[in-house]
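> okay, here's the prediction I keep looking at, along with the sequence it came from:
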Amino acid sequence: MRRIADSGYSTLLMPDVPRWQPAPGPALAVAATLTDLRVGSWVYASPLRPAWSTAWEAHSLSVLTEGRFELGIGTGRPGIEDELRDLGLPVVPPGQRLAQVRETVAALRGLDGPDSHTPVVMAVRGPKALALAADLADTVAFALMPGDDRVESTRVVRDFRALTTRDVELAQHVAVIGDTVAPFMASPDTDPAALRAADSLAVLPDDPTAAAEEIQRRREELGISYFVFGAGSAGTLAPVVAELAGR
């Protein structure tokens, strides 16, 4: 954690994958006491968590970190149905999962009250999720599929911009740096060469100069200002962070 903070990164994020790592809430609270980093969930899966208790946890983390926590939430990664069955939880349809997201954010706003605001990051893909994010989110991350090229990703971003007049930050989940596929962030069988051939936004070069140029291009062409990388590539991209931080 200190290594990441010392490299200039702004935020430490944790996935919501049961049994793969410590639970995000306590781990993020500890991280916030050890560093000045912002912290957040990337992202809580709504069908795994009752709405009110998720909101309470998010509000509590916001208070404990003095406003440095952001709630990342979505309807669940691919394969969430099998995970729910394994845990003995109901398998609810996508529309109900979206309703759970809305309920969670509404409860969080009630707990925050008029004098505080816990930022909400939503991971979205389909038109209904995009519309909900346009209403609720402070930051939006677009879920990319392996075959999505730059043209398709640009279309999704522009469609979202047409849905809202609010100032919503755009984020990108970059799962592959060079030939390194980040655990938690992409399937183990992800083919970096195929992503590059498709001109996918899910990959960045591992050369710091080329990576910085590509990030600047995405900022200018798409308005993306929040980039998420795997911890294993933190050292590789540290020169990029040093060059672009604050710009």
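That came through fine. Worth saying up front: this structure is predicted, and the values here are computed from it rather than measured.

> from here on, contacts and neighbour counts on C-alpha atoms
Noted.

> pretty sure residue 206 sits against residue 236.
Yes: with contact defined as CA atoms under 8 Å, residue 206 reaches residue 236; the gap is 6.8 Å.

> take the one below as the second:
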Amino acid sequence: MAKKPFRFGVVAAASEGGAKWLQTARRAEELGYSTLLCPDNLNLPTPTAALAAAAAATSELRVGSFVFASPLRTARAAAWEAHSLTVVTGGRFELGLGTGLPTMRQQAEELGLPYGSGQERLDAISETIDHVRRLDGDGHTPVMVAAGGPKARKLAGAKADVVTLAGGVLTTREEMAGYAEEIRAAAGGRDIELALNIFVVGEQVPPWIRGFIGVDAETLIEHDSLTIIRGSADAMAEELERRREELGVSYVSVNGAFIEEFAPLVERLTGK
């Protein structure tokens, strides 16, 4: 497979208010990150407002949803927000879509929306992409799909520009390689970008991240998890190159808690 050049994103939420959020956006741009990615959750500021503010505070930084959860909007509403962000950011928005976590069932109910079956949530992603393409006209909002299951991988390969390999935190390298092949097969001859999200840099898992992923650093290391990267800068760079060679992953995002620790890799590998 042809190697794509590396680019990097940082995943952060605007939970600490405007000044801190804008500082994060400016720092991400200063450190050379390609994209600032914002999660979608009713307990956090909406990505639409947060990303518009981040783009306005920077000049080249791209912004993206990570990811719009299909149970929290109708497909048409999600497309409206996405196209609007593309317009107001001058084409710097990347639309990330996913089916949402099971915990979002209650959040969907709060909005008066159905959580839906797995297939219904996938259908909503497909419909959102179709609506965005129509709204964009001659433009093009890049679409990323977080693909965790076989049906999601097939849909993502067929319709997305970027596909995040979204297996469990203990998914093996061999399994991930198989997922990547499924996506490429579904893409046919289309040019797609494969992505991976890293939760931990180093050998310490912050308590709130451990609560989210459900395992400690020792378990991640024991299982050779792809959600952690550690060692010297040389060792981590070699590991990212290995992942690109074996999986085709060239777009790597990292949790905002490690924006500084990961920065040397961004400087070293971006565009290479």
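All right, it came through fine. These numbers were taken from a predicted model, which means no experiment stands behind them.

> now what about the TM-score between them?
Here the TM-score for the pair of chains, by TM-score structural alignment, normalised by the length of structure 1, is 0.93; 245 aligned residues with a CA RMSD of 1.9 Å.

> strands of structure 1, residue ranges please.
In structure 1, the strands defined using DSSP state E lie at 11-14, 38-41, 44-45, 69-74, 120-124, 139-142, 169-173, 176-177, 180-181, 203-204, 224-228.

> distance between the ends of stretch 199-207 of structure 1?
Start-to-end span of stretch 199-207 of structure 1 (CA to CA, to the nearest Å) is 17 Å.

> swap that for stretch 17-35 of structure 1, sorry
Using CA to CA, the two ends of stretch 17-35 of structure 1 sit 23 Å apart.

> for that stretch, give me every contacting residue.
1-2, 5, 12-16, 37-41, 57, 61, 64-65, 68 (CA atoms under 8 Å, 6 or more residues apart in numbering).

> got the contact list for residue 135 of structure 2?
79-80, 83.

> which position in structure 1 aligns with it?
Structural alignment places residue 135 of structure 2 opposite residue 111 in structure 1 (criterion: TM-score structural alignment).

> got it, and residue 186 of structure 2?
Checking TM-score structural alignment: residue 186 of structure 2 goes with residue 163.

> roughly how far does the residue lying farthest from the centre of structure 1 sit from residue 153 of structure 1?
Going by CA atoms, centre = their mean, the residue of structure 1 most distant from its centre is residue 88, 26.3 Å out. Counting by CA to CA, the separation of residue 88 of structure 1 from residue 153 of structure 1 is 36 Å.

> what's the answer for residue 97 of structure 1, then?
24 Å.

> how about the residue sitting nearest the centre point of structure 1, nearest residue that isn't a chain neighbour?
Geometric centre of structure 1, nearest residue: residue 42, 4.5 Å, by CA atoms, centre = their mean. Spatial nearest neighbour of residue 42 of structure 1, excluding adjacent residues (CA to CA, 6 or more residues apart in numbering): residue 15 at 4.7 Å.

> and the residue mapped onto that neighbour from structure 2, how many neighbours?
Taking TM-score structural alignment, residue 15 of structure 1 has residue 39 as its aligned residue in structure 2. Applying other CA atoms under 10 Å, we find 20 residues neighbouring residue 39 of structure 2.

> ok, now residue 242 of structure 1?
Counted with other CA under 10 Å, residue 242 of structure 1 comes out at 12.

> got the contact list for the equivalent of residue 253 of structure 2 over in structure 1?
In structure 1, residue 253 of structure 2 lines up with residue 228, judged by TM-score structural alignment. Taking CA under 8 Å, 6+ apart, we find residue 228 of structure 1 in contact with 171-174.

> what does residue 194 of structure 2 give?
Neighbouring residues of residue 194 of structure 2 by CA under 8 Å, 6+ apart: 162-165, 180, 248-251.

> for residue 216 of structure 2, same thing?
By CA under 8 Å, 6+ apart, the residues touching residue 216 of structure 2 are 205, 210.

> what's the counterpart of residue 211 of structure 1 in structure 2?
Aligning on TM-score structural alignment places residue 211 of structure 1 opposite residue 236 in structure 2.

> return the residues in contact with that match.
Here residue 236 of structure 2 is in contact with 229-230, 265 (CA under 8 Å, 6+ apart).

> you'd agree residue 68 of structure 1 is up against residue 37?
Yes: at 7.4 Å, residue 68 of structure 1 counts as touching residue 37 under the criterion of CA under 8 Å.
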